[in-house]
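Visitor: what shape does this take:
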Amino acid sequence: MQNSFQYPIGTPGTKWTDSEVQQWRESTSVKRLYNEDVLPKIDALRESLDVVQYGALSYDEARFPLFALKTRAWDAKKPTILVTGGVHGYETSGVHGALQFAKNNVQDYQDAFNIVIAPCVSPWGYETINRWNPNAVDPNRSFYQDSPAEESANLMAFVASLGTDIWAHIDLHETTDTDESEFRPALAARDGLEYIEDNVPDGFYLVGNTEKPAEAFQKHVIGFVEKVTHIAPPDDNGKIIGSDVVQHGVINYPLKKLSLCTGMTDCEYSTTTEVYPDSPKVTEQECNDAQVAAVVGALDFLQTSM
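Guide: Below you'll find the predicted structure:
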């Protein structure tokens, strides 16, 4: 349904120019620090994992270095698994769930897989609690050649530099109340479109690949996650965020068409997690645990498929 809310930046029906983008950027503020919340946790893992700097954001290269973690028992004969978090920097459990998995669980799987973890793809977004980067570009719609998003371009270049195929990619995200109160209205304003209100689902769900849906894989992951948190039900139209529910807690997107993070490779298995941190039924720790459960569930399935 149409929403009467008018975003405070821009003119309704008119796309933003550089002036509106600057106005939007000036409206943001730092709310937490990457070098306090994230970088120390990465540094603490240097004894057990290889820490690789794969770039830095030009907004402030000293402040926003980009790091990935790699298992040390690397072997070209083993399949390679990619785990990403913080592609949307505001989605907190994506970042800290990836780091929790790296700290507590990755060693259980390094004999079977090469595992690469990029825990905070968008550190500027992390600090300002934003979906976009400072140029009002969504990194998770920018995974294509000559990407306008540094966050996406750096990650794609790093993954390509690994010189190996990615067998599976698990991308850790959240769907929050601010998706409807801030980010979707801002998107409509930026693009000069009408904002149509939608509902935020109460619970966890997965986004699979329309071209490679991998139904059994998605079902296995949901089975692990629902031991930790509740799964989002479909709405009255059998949908979650406007997409058909294809099985319990799962919808599909055309990943490459939308230039999503999980579409940047031709991996056989991919899933995007969506934790709902604003539910009164969950705690911050349970959100992180749900992200870890999704990665563990994915790896458990893949081990049985080898």
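Visitor: CA only for contacts and neighbour counts going forward, please
Guide: Fine.
Visitor: show me what counts as buried in stretch 66-73.
Guide: 66-71 (16 or more other CA atoms under 10 Å).
Visitor: which one among those gets closest to A186?
Guide: Distance to A186 across these (CA to CA) is lowest for L66, with 26.6 Å.
Visitor: how close does that closest one get to P119?
Guide: Taking CA to CA, to the nearest Å as the measure, L66 and P119 are separated by 9 Å.
Visitor: max-length strand in the protein?
Guide: strand 166-174 (DSSP state E).
Visitor: show me what it is packed against.
Guide: strand 80-85, helix 92-104, strand 269-275, helix 284-305 (3 or more CA pairs under 8 Å, 6 or more residues apart in numbering; DSSP states H and E).
Visitor: and this one, please, so the two structures can be compared:
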Amino acid sequence: MSDIPAFYPIGTPGTPWGDAERDAWRTGQQVKRSYRDDVLAVVERLRDRFNVRQYGELHYGADHYPLIALKSREWDDRLPTVLVTGGVHGYETSGVHGALQFLERDAGDYAGRVNLIVAPCVSPWGYERIHRWNMQAVDPNRSFVADSPAAEARALMALMEPVGDVLLHIDLHETTDTDESEFRPALAARDGKPNEPGEIPDGFYLVGDSENPQPEFQRAIIEAVGKVTHIAPADARGELIGSPMVAPGVINYPVKSLGLCAGVTNAPYVTTTEVYPDSPRATPQQCNDAQVAAVRAAIDFVLDRGAR
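Guide: Presented below is the predicted three-dimensional model:
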């Protein structure tokens, strides 16, 4: 991949960033789209159908971002609870817009069947700048831990702490070509480590929890999404992004020990979607549709089994 820099243009190879390097990185991050127009405007249209809750607010310099979750209006403690999260990595566009599309077009099909909590854009600063990190150059999706360094993660953990049992959590993500051209080189530079180029999977895949993998659940989602977009094949080593493929389109991570958003609850059914938006075989709408298909298949699976 000749477009991957030999070293990142900020910092000194082999030396972790300090305040000066973080400041230089932050100066280069420019607003490219509007959280208010793209997300909050859609939320306003949904106020008559959901309970809209502001569960926090980010104060990043002059920028203030309300953090919004939508909950079933007719909450029933006898029903199973489903959590849908998007935009934990703000640059992963279909995670945000797929969550909003599900709320607008599909969530009504599950009224009276599940309690829904949907946080469509966990990292709005990153959404506006099309970046993986927050303003402090911290990855929110490695920050769902005690004493979290990311305000985005702390706010979502506080939202979920009093909820009680959650049956299902589906976290909507993308793997993009910029993971290799920008974000992994930036990570290596930030941490003073060598950058080791990898291979971006060509298609949709899932990340399950290695401590509770639920292979039938993962398979049901892959089958549903395969009707919308192509599923990523394993590379020559039988892997996806450096992890063994345990079933078609499925790898597993230890989600809690890695501090991933997928570990924010103790839900027995957990998965992270990974859409591939840079494929010539997938349109932006197809990517949103794939996210919705994954959410629907996940909910249908647990309901079909009468889980509570």
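Visitor: any idea what the TM-score is?
Guide: TM-score for the superposed chains, counting by TM-score structural alignment, normalised by the length of structure 1: 0.97, backed by 305 aligned residues with a CA RMSD of 1.4 Å.
Visitor: thinking again about what came up before, what's the longest strand of structure 1 in contact with?
Guide: 79-88, 91-95, 97-98, 261-262, 265-277, 291, 295, 298 (CA atoms under 8 Å, 6 or more residues apart in numbering).
Visitor: likewise for stretch 118-130 of structure 1?
Guide: Here stretch 118-130 of structure 1 has contacts from 28-34, 38, 64, 66-69, 82-92, 94-96, 98-99, 131-134, 139, 151-152, 155, using CA under 8 Å, 6+ apart.
Visitor: check stretch 25-34 of structure 2 too.
Guide: Contacts of stretch 25-34 of structure 2 (CA under 8 Å, 6+ apart): 10, 127-130, 135-137.
Visitor: which among the residues you listed count as buried?
Guide: 127-130, 135, 137.
Visitor: related to what we said a few turns ago, okay if I get the contacts of stretch 25-34 of structure 2 as JSON lines plus distance to L172 of structure 2 and secondary structure?
Guide: Putting these into JSON lines (distance: CA to CA, whole Å; DSSP: H, G, I helix; E, B strand; the rest coil) gives the following:
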{"residue": "I10", "distance to L172 of structure 2": "30", "secondary structure": "coil"}
{"residue": "Y127", "distance to L172 of structure 2": "14", "secondary structure": "helix"}
{"residue": "E128", "distance to L172 of structure 2": "17", "secondary structure": "helix"}
{"residue": "R129", "distance to L172 of structure 2": "18", "secondary structure": "helix"}
{"residue": "I130", "distance to L172 of structure 2": "16", "secondary structure": "coil"}
{"residue": "M135", "distance to L172 of structure 2": "21", "secondary structure": "coil"}
{"residue": "Q136", "distance to L172 of structure 2": "23", "secondary structure": "coil"}
{"residue": "A137", "distance to L172 of structure 2": "21", "secondary structure": "coil"}
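Visitor: ok, these vs I200 of structure 2, which is closest?
Guide: Once CA to CA is applied, the member of those that ends up nearest I200 of structure 2 is I130, at 18.3 Å.
Visitor: how about the strands in the stretch 101-250 of structure 2?
Guide: Here the stretch 101-250 of structure 2 has its strands, by DSSP state E, counting those that start in this stretch, at 115-119, 168-174, 205-209, 239-240, 243-244, 250-253.
Visitor: compared with structure 1, how much does the third one deviate?
Guide: Going back to what we said before, that points to strand 205-209 of structure 2. For strand 205-209 of structure 2, the mean deviation from structure 1 after alignment is 0.2 Å (mean CA distance after the TM-score superposition for structure 1).
Visitor: please apply the same query to the fifth one.
Guide: On superposition with structure 1, the mean distance recorded for strand 243-244 of structure 2 (mean CA distance after the TM-score superposition for structure 1) is 0.3 Å.
Visitor: same check on the last one?
Guide: Compared with structure 1 after fitting, strand 250-253 of structure 2 deviates on average by 0.3 Å (mean CA distance after the TM-score superposition for structure 1).
Visitor: same question for the second one.
Guide: With the two structures superposed, strand 168-174 of structure 2 lies on average 0.3 Å from its match in structure 1, counting by mean CA distance after the TM-score superposition for structure 1.
Visitor: now the angle from that strand to strand 81-86?
Guide: Inter-element angle recorded for strand 168-174 of structure 2 and strand 81-86: 10 degrees (by axes from the mean of the first three to the mean of the last three CA atoms, to 10 degrees).
Visitor: so S152 of structure 1 touches D138, yeah?
Guide: No. Counting by CA atoms under 8 Å, S152 of structure 1 sits too far from D138 to count as a contact (9.3 Å).
Visitor: which one of the two is surrounded by more residues?
Guide: S152 (27 against 22; other CA atoms under 10 Å).
Visitor: how about stretch 152-170 of structure 2: buried residues?
Guide: Applying 16+ other CA under 10 Å to stretch 152-170 of structure 2 flags 152-157, 159-160, 165-170 as buried.
Visitor: what's the most buried one of the helices and strands packed on strand 166-174 of structure 1?
Guide: Among these, strand 269-275 has the highest mean neighbour count (mean count of other CA atoms under 10 Å), at a mean of 28.
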